[in-house]
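**Q** sequence? don't have it. structure:
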């Protein structure tokens, strides 16, 4: 999809006249969807996913398993990496779902924009109404809807009776909107819990998050399945072993890299079971090996950026951008067998609403240097020199440069000793999207 598409033109028109950010409330979108015939009441059985980290991966596992089981499934995720179309994947009866066709998305955006009239509303709310339009007007057996921000007042929370709600790991992020403690943020995420609807809680690193979420679930009399208590997963002899009250399942390790993907996969399995989807063991196995989630510990092996890497070197991408994500990503590279001999260099750009110090601290002793770059597709990025200062304050060596390719060449041009270095482009989904676009690897 290109920026000259019909859908992009419609969305650009909205961005030029409406706020881009978030104004957390449900009243405006209630009014909007009422004018569109309340499409949010006409969705197929829905998995509603909130959390700070792991939402996208858990949703990707759910999709892969359902499609392997012959179930057609719509998927809403945000934000996108390269194209707005990535937010809307429409299920098909005859194979895996596909990103929404351009003309279909443009029509839905135009209808939603027309229904807005002069109402003060954000672009994200309109695009969520587009989700409801698309998912109600195209047949599918199931839908996966990822929360945009928080949960309680997120526009997706108009979904009144999902099949199951899911809350993945909660940590500090978006503090200006959600609160400055894990306890407050967990309460906002728990806003998606519905009376009597099953809830699956992912692997929480902060016990207070589980306490808050389960307390709110109890008030809603929502049946709860908690990772580490009601369902488990672990690696054994190169396999993933999943366990819940129904017994053990032996599965391949997930295709997605990182130990944290084991618990994300388990959360997806639990969600599908608690939500009544009942995938067979063959579908669970196929889902582990077919799952895709671009921009998350993705290894790049082609394109102009990879061409700048020294022979034998590696280029990775991950869009994680908060302290919790930094801890999960750094653990992956810390556990690689060649981590001592093969140095890791971070190429980082970050939004000015994030916590660079918390992110960089996770890489202390793991990354040799941070090369900071501007975010070229948003005006809300931290200036490279300022971002480099944050890295220096955590004890990392850091240098500001102009572009991703310049960052790679800064190291590559003077590199002669084996083994060749490992690069990780990180800190922002905007930066990862730029790298994928440059590499000709925009999600399909």
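**A** In hand now; what should we look at? Note that this is a predicted model, so its numbers are computed, not measured.
**Q** alpha carbons only for contacts and neighbour counts from here, please
**A** Fine.
**Q** what about the helices in the stretch 301-444 of the chain?
**A** 304-307, 323-334, 356-361, 384-393, 404-412, 429-438 (DSSP state H, counting those that start in this stretch).
**Q** is it true that residue 235 lies in a strand?
**A** Yes. Secondary structure of residue 235 (DSSP: H, G, I helix; E, B strand; the rest coil): part of a strand.
**Q** Leaving out chain neighbours, which residue sits closest to it?
**A** Leaving aside its chain neighbours, residue 235 sits nearest to residue 241 (6.2 Å; criterion: CA to CA, 6 or more residues apart in numbering).
**Q** What is the three-state secondary structure of that neighbour?
**A** Per three-state DSSP, residue 241 ends up strand.
**Q** likewise residue 271?
**A** helix.
**Q** is it possible to export the helices of the stretch 301-444 of the chain to JSON lines including mean neighbour count and distance to residue 3?
**A** Below are those laid out as JSON lines (neighbours: other CA atoms under 10 Å; distance: least, CA to CA, whole Å):
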{"stretch": "helix 304-307", "mean neighbour count": "17", "distance to residue 3": "21"}
{"stretch": "helix 323-334", "mean neighbour count": "19", "distance to residue 3": "30"}
{"stretch": "helix 356-361", "mean neighbour count": "22", "distance to residue 3": "30"}
{"stretch": "helix 384-393", "mean neighbour count": "20", "distance to residue 3": "26"}
{"stretch": "helix 404-412", "mean neighbour count": "19", "distance to residue 3": "21"}
{"stretch": "helix 429-438", "mean neighbour count": "23", "distance to residue 3": "12"}
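**Q** The structure to be compared is supplied as follows:
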């Protein structure tokens, strides 16, 4: 039995760089998969790209397919509370022993070609490990979530895909993907495969959708032209949303947030395609799956302490968070524990958020090289809106302490947001 220390030692040694601007990486990773016997060809793949909503869309499909009796692999990033969250089969994380086994198998292949462990970056290692691991586990289908972009992303090393799904495409990672939506959408369309069925988020920007249509047609991918489901909301709360689908099927969606309804629309279109491809998915499986869907750090509600943890990390994510807060008609404006990366469009994020909060506890996210410091964040907030109370927490424990003090005099919800690294910084600290 592999000791957990071996897993931790390996993950600490991996190169944390993305390497997403090198056009030679994806062809090289395809070579590596070839050396491993092309494990990605042993199961069907749903490949999901987009700016926001990839995790939610993938998780809803994951649970619906499991409820239908299929054995489902899911690769998504980043892992919030453990790296192993990134690789799951039927919602069970890869174990440290399984990770080490796959790592050693791949390392042996690299060494046979005069390469070493630093040949692959952290994200490339996890991508190849997931594809290799899935190939040994008799999967029916795997849901693979793009990391950054599409064409140059490590997940694009896969050979074929059954479905290409595009969630909402908007501005993020402009330093890598470009400054305009057409360029960003073109990069994300790099995942398209001939013969694959293509589904796009219903609220997609018109110029983004035009790029998807053009690129899909050019390579012979099949754009979805079936019915768009009609989703009616009749009860919303931080715990989730009760909806009626096509005025017929009543469902409780356990993923909280108003924006999830458009993601659900995308998922239901994917279900229509899968049914056409002879996947047996009943209405009961849809209902059961949506009730089980769960994503750490994405509108994650702690009812006992009235806390929302949401890794909204760009303007679009913050806008979606604010829309949810407004839809819940909260009796008091919330207190927000906030930490933001300096390479995000944080001015726009703050402009969107500040009118809807009573106080902010500024912290420094757990990413020293990219973080906006708590002092810098607090100063920016005070400059923009002097009606919002601002506190500076020197560390995550101090942030929770301040939030506790606020809670003693208020029943306001507490929201932890701004970045995955912000949520990671406060993990394990009990409220």
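**A** Everything's here; your move. All of these numbers come straight from a predicted model, not from anything done at the bench.
**Q** For the two chains, what TM-score is obtained?
**A** For this chain pair, the superposition-based TM-score is 0.88 by TM-score structural alignment, normalised by the length of the second structure; 411 aligned residues with a CA RMSD of 2.4 Å.
**Q** follow-up on the earlier one: please report how far the residue nearest to residue 235 of the first structure lies from residue 111 of the first structure.
**A** 47 Å (CA to CA, to the nearest Å).
**Q** What is the neighbour count of the residue nearest to residue 235 of the first structure?
**A** 19 (other CA atoms under 10 Å).
**Q** what do we get in the second structure for residue 261 of the first structure?
**A** When the second structure is aligned by TM-score structural alignment, residue 261 of the first structure is paired with residue 260.
**Q** Please look at that match and residue 54 and confirm they touch.
**A** No. Under the criterion of CA atoms under 8 Å, residue 260 of the second structure makes no contact with residue 54, lying 10.9 Å away.
**Q** that older thread, please report how far the match of residue 261 of the first structure lies from residue 241 of the second structure.
**A** In terms of CA to CA, residue 260 of the second structure sits 9 Å off from residue 241 of the second structure.
**Q** same question, residue 409 of the second structure
**A** Relative to residue 241 of the second structure, residue 409 of the second structure is positioned 29 Å away (CA to CA).
**Q** do residue 62 of the second structure as well
**A** In terms of CA to CA, residue 62 of the second structure sits 19 Å off from residue 241 of the second structure.
**Q** So between these two, which is more surrounded?
**A** Taking other CA under 10 Å, residue 62 of the second structure and residue 241 do not tie; residue 62 has more neighbours (27 against 21).
**Q** ok so that one is a helix residue?
**A** Yes. Applying three-state DSSP, one finds residue 62 of the second structure inside a helix.
**Q** Now do the same for it: its match in the first structure.
**A** For residue 62 of the second structure, the residue aligned by TM-score structural alignment is residue 63.
**Q** how about the spatially closest residue to that match that is not a sequence neighbour, what does it touch?
**A** Of all residues not flanking residue 63 of the first structure in the chain, residue 73 sits nearest, at 6.8 Å (CA to CA, 6+ apart). Taking CA atoms under 8 Å, 6 or more residues apart in numbering, we find residue 73 of the first structure in contact with 63, 66, 67, 90, 91, 92, 97, 140, 141, 142, 143, 144.
**Q** Alignment lookup: residue 73 of the first structure to the second structure.
**A** Alignment note (TM-score structural alignment): residue 73 of the first structure maps to residue 72 of the second structure.
**Q** ok, now residue 298 of the first structure?
**A** Using TM-score structural alignment, residue 298 of the first structure lines up with residue 300 in the second structure.
**Q** just to revisit the earlier point, my guess is the residue nearest to residue 235 of the first structure meets residue 250, correct?
**A** Yes. Judged on CA under 8 Å, residue 241 of the first structure makes contact with residue 250 at a distance of 4.8 Å.
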